[in-house]
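# model this:
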Amino acid sequence: MTETTASTTRYTVAVIGGTGPQGKGLGYRFARHGHDIVLGSRAAEKAEAVAAEVSERLVGVDGAGTARGAANADAIAAADVVLLAVPYDGHDELVASLADGLAGKTVISCVNPLAFDKRGAHGRVIDDGEGSAAESAARIAPEATVVGAFHNVAAPGLWGEEEFLDEDVIVVGDSAEGKQVAIDLAASVTGRPGVDGGKLRLARVLEPFTAVLISINRKYKTHSGIRVTGLDH
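Predicted coordinates for the structure are as follows:
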């Protein structure tokens, strides 16, 4: 669970979807910089295998946290922060099945409802344009504190060798305390706190914007990210 020192807060984070590229990469970054992670999956054995892969990369890293795997419900029970890093297909049903366990916890959604056609990636329209995956999670699990963050961070970079990624993490939510958790965790990815981007409804902008980055990546053969200028970090 959460431990606080004079300089930082050490979180225990359950990563639901922790066996996928985004979840595994974010879990690795959190653990590399001192947080404990529990990778969650529908099958505990699959989560344990990926956690072993993460743990192997943490060997010799000074101050690293721990990594282990568990079934989704058990991962949530062991943590006080939950990261949703699952595909949008089946998202609502999964959150509903875990809602009781999510009660009272900070839940960070990095789910991007995207679709692809002959013209490339694009954002899906959620609730006739008046919703987002993060807002859906908040509606389905009303006793959780849901924030949105890490939408626009590319999985290949997360699993890369660089200590920090040269980009910013934008955090949205209706709870200042919940946003602060994600802002703190962002430092494990970028080396600096996340950027408070406003209310949860602005996830409607962040989620589909990932399609723009995908298009840039395809055009320039890179892994692009977002930098916010004019801030004094």
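
# only C-alpha atoms from now on, for both contacts and neighbour counts.
Fine.

# give the other helices and strands that the longest helix along the chain contacts.
The single longest helix within the chain, with elements called by DSSP state H, is helix 203-220. Contact partners of helix 203-220 among helices and strands, from 3 or more CA pairs under 8 Å, 6 or more residues apart in numbering; DSSP states H and E: strand 120-123, helix 133-140.

# let's compare: structure for the following, please.
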Amino acid sequence: MAGALGAQWARAGHEVLVGARDRDKAAKRAAEIGPGALPGGLREAAAFGDVTLLAVAYEGVAEVLGQVGDVLRGRTVIDCVNGIVHPGVTLATGTGPSVARRIADATGAHVVKAFNLCPDAMWRMTPPRVDGRPLTVPVCGDDSGALAAVRTLITDLGCVPADAGDLDRAGVLEATAAYVIGLHIAGVDPRSALPSPEPEVSGARPA
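As a prediction, this is how the structure comes out:
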């Protein structure tokens, strides 16, 4: 996700710093992104620019926040993490707070949940499209400034931001991701299970 989204933002003219615990890995990822991307450590990435994207496996969130949580206080953080338990495709957070809420509570950051409903391959498309239409990206957050910054980054991808509510609604997006991933695993196109909000209705007379 960091490589896919970072490459799109670099192409749009944004400066990007890729941070990782392994600096060689960060350097490799930055080289893959190309001009406009720099490598660094986790704390450097957490403090760089105006927005930080947290793109790590759910199992590594606590460890990463333990290293950079103090740096993130008051910053805009995009959370694209899905805490999914396999098999069964259930939420690792259970009925508790969402991943996004836990990140916000642990760091004091202005967290925006976004980019968690599609795999990285979708974000590598230039621009991302679904059936020829711009991809819609739902966002959840509490801070107006953070939401505005993330909407700009979404628009710069050629996508359309959609308000999905405050941060307490982030759990709905995470549950939606589990639903979509479960359908993919079952070999079902999730779009086939999401009818148009204005379906055609046909009438019939009893024989």
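
# overlay them and tell me the TM-score.
Remark: TM-score between the superposed chains equals 0.83 [TM-score structural alignment, normalised by the length of the second structure]; 193 aligned residues with a CA RMSD of 2.5 Å.

# show me where the first structure has its strands.
For the first structure, the strands defined by DSSP state E occupy 3-4, 9-10, 12-16, 36-41, 67-71, 81-84, 106-109, 114-117, 120-123, 145-148, 170-173, 195-198.

# now those strands as TSV including distance to V205 of the first structure?
TSV is the format used below for those (distance: least, CA to CA, whole Å):
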stretch	distance to V205 of the first structure
strand 3-4	33
strand 9-10	29
strand 12-16	23
strand 36-41	27
strand 67-71	32
strand 81-84	18
strand 106-109	14
strand 114-117	12
strand 120-123	9
strand 145-148	11
strand 170-173	10
strand 195-198	11
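
# any chance of the ones you listed in a markdown table, with mean neighbour count and distance to V54 of the first structure too?
Compiled in a markdown table, these are given as follows (neighbours: other CA atoms under 10 Å; distance: least, CA to CA, whole Å):
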| stretch | mean neighbour count | distance to V54 of the first structure |
| --- | --- | --- |
| strand 3-4 | 10 | 22 |
| strand 9-10 | 18 | 18 |
| strand 12-16 | 30 | 13 |
| strand 36-41 | 30 | 10 |
| strand 67-71 | 24 | 7 |
| strand 81-84 | 26 | 17 |
| strand 106-109 | 28 | 21 |
| strand 114-117 | 12 | 27 |
| strand 120-123 | 17 | 30 |
| strand 145-148 | 29 | 24 |
| strand 170-173 | 28 | 25 |
| strand 195-198 | 18 | 27 |
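
# so which of the ones you listed is nearest Y220 of the first structure?
Closest approach to Y220 of the first structure among the strands of the first structure (CA to CA): strand 120-123, 14.5 Å.

# mind listing what the aligned residue in the first structure for V137 of the second structure touches?
Using TM-score structural alignment as the criterion, V137 of the second structure maps onto V169 of the first structure. For V169 of the first structure, the contacting residues are A149, F150, N152, V153, I183, A186, T190, P193, G194, V195, I226, by CA atoms under 8 Å, 6 or more residues apart in numbering.

# give me the buried entries from the residues you listed.
With burial judged by 16 or more other CA atoms under 10 Å, the buried subset of those is A149, F150, N152, V153, I183, A186, T190, P193, G194, V195.

# these in helices, which ones?
Using DSSP H to define helices, the subset of these located there is I183, A186, T190.

# now the first one: closest residue in space, sequence neighbours ignored.
Spatially, and ignoring its direct neighbours in sequence, I183 of the first structure is nearest to G194 (4.1 Å; CA to CA, 6 or more residues apart in numbering).

# counterpart of A14 of the first structure over in the second structure?
Per TM-score structural alignment, A14 of the first structure is not aligned with anything.

# wait, A14 of the first structure sits on A73?
No - between A14 of the first structure and A73 there is no contact under CA atoms under 8 Å: 9.5 Å.

# between the two, which contacts overlap?
Taking CA under 8 Å, 6+ apart as the contact rule, A14 of the first structure and A73 both touch G40.

# got the contact list for the corresponding residue of the first structure for V150 of the second structure?
By TM-score structural alignment, V150 of the second structure lines up with A182 in the first structure. Taking CA under 8 Å, 6+ apart as the contact definition, A182 of the first structure lies against I108, V147, A149, V171, G194.

# same deal with E48 of the first structure?
L39, R68, G69, A70.

# ok, those vs K221 of the first structure, which is closest?
Of the contacts of E48 of the first structure, the one sitting nearest to K221 of the first structure (CA to CA) turns out to be L39, at 30.1 Å.

# isn't that closest one right next to L26, touching?
No - at 10.3 Å, L39 of the first structure does not count as touching L26 under the criterion of CA under 8 Å.

# any idea how far K25 of the second structure lies from P161 of the second structure?
Using CA to CA, to the nearest Å, K25 of the second structure is found at 31 Å from P161 of the second structure.

# map E207 of the first structure across to the second structure for me.
By TM-score structural alignment, E207 of the first structure lines up with E174.

# tally of neighbours for the closest residue to its match other than its chain neighbours?
Among residues not flanking E174 of the second structure along the chain, N82 sits closest, at 6.2 Å (CA to CA, 6+ apart). A total of 25 residues lie near N82 of the second structure under the criterion other CA atoms under 10 Å.

# cool, and R73 of the second structure?
Residues within reach of R73 of the second structure, counting by other CA under 10 Å, total 18.

# so what's it up against?
T107, G108, A109, H110.

# would you turn those into JSON lines with distance to P127 of the second structure?
Formatted as JSON lines, the contacts of R73 of the second structure follow (distance: CA to CA, whole Å):
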{"residue": "T107", "distance to P127 of the second structure": "33"}
{"residue": "G108", "distance to P127 of the second structure": "33"}
{"residue": "A109", "distance to P127 of the second structure": "29"}
{"residue": "H110", "distance to P127 of the second structure": "27"}
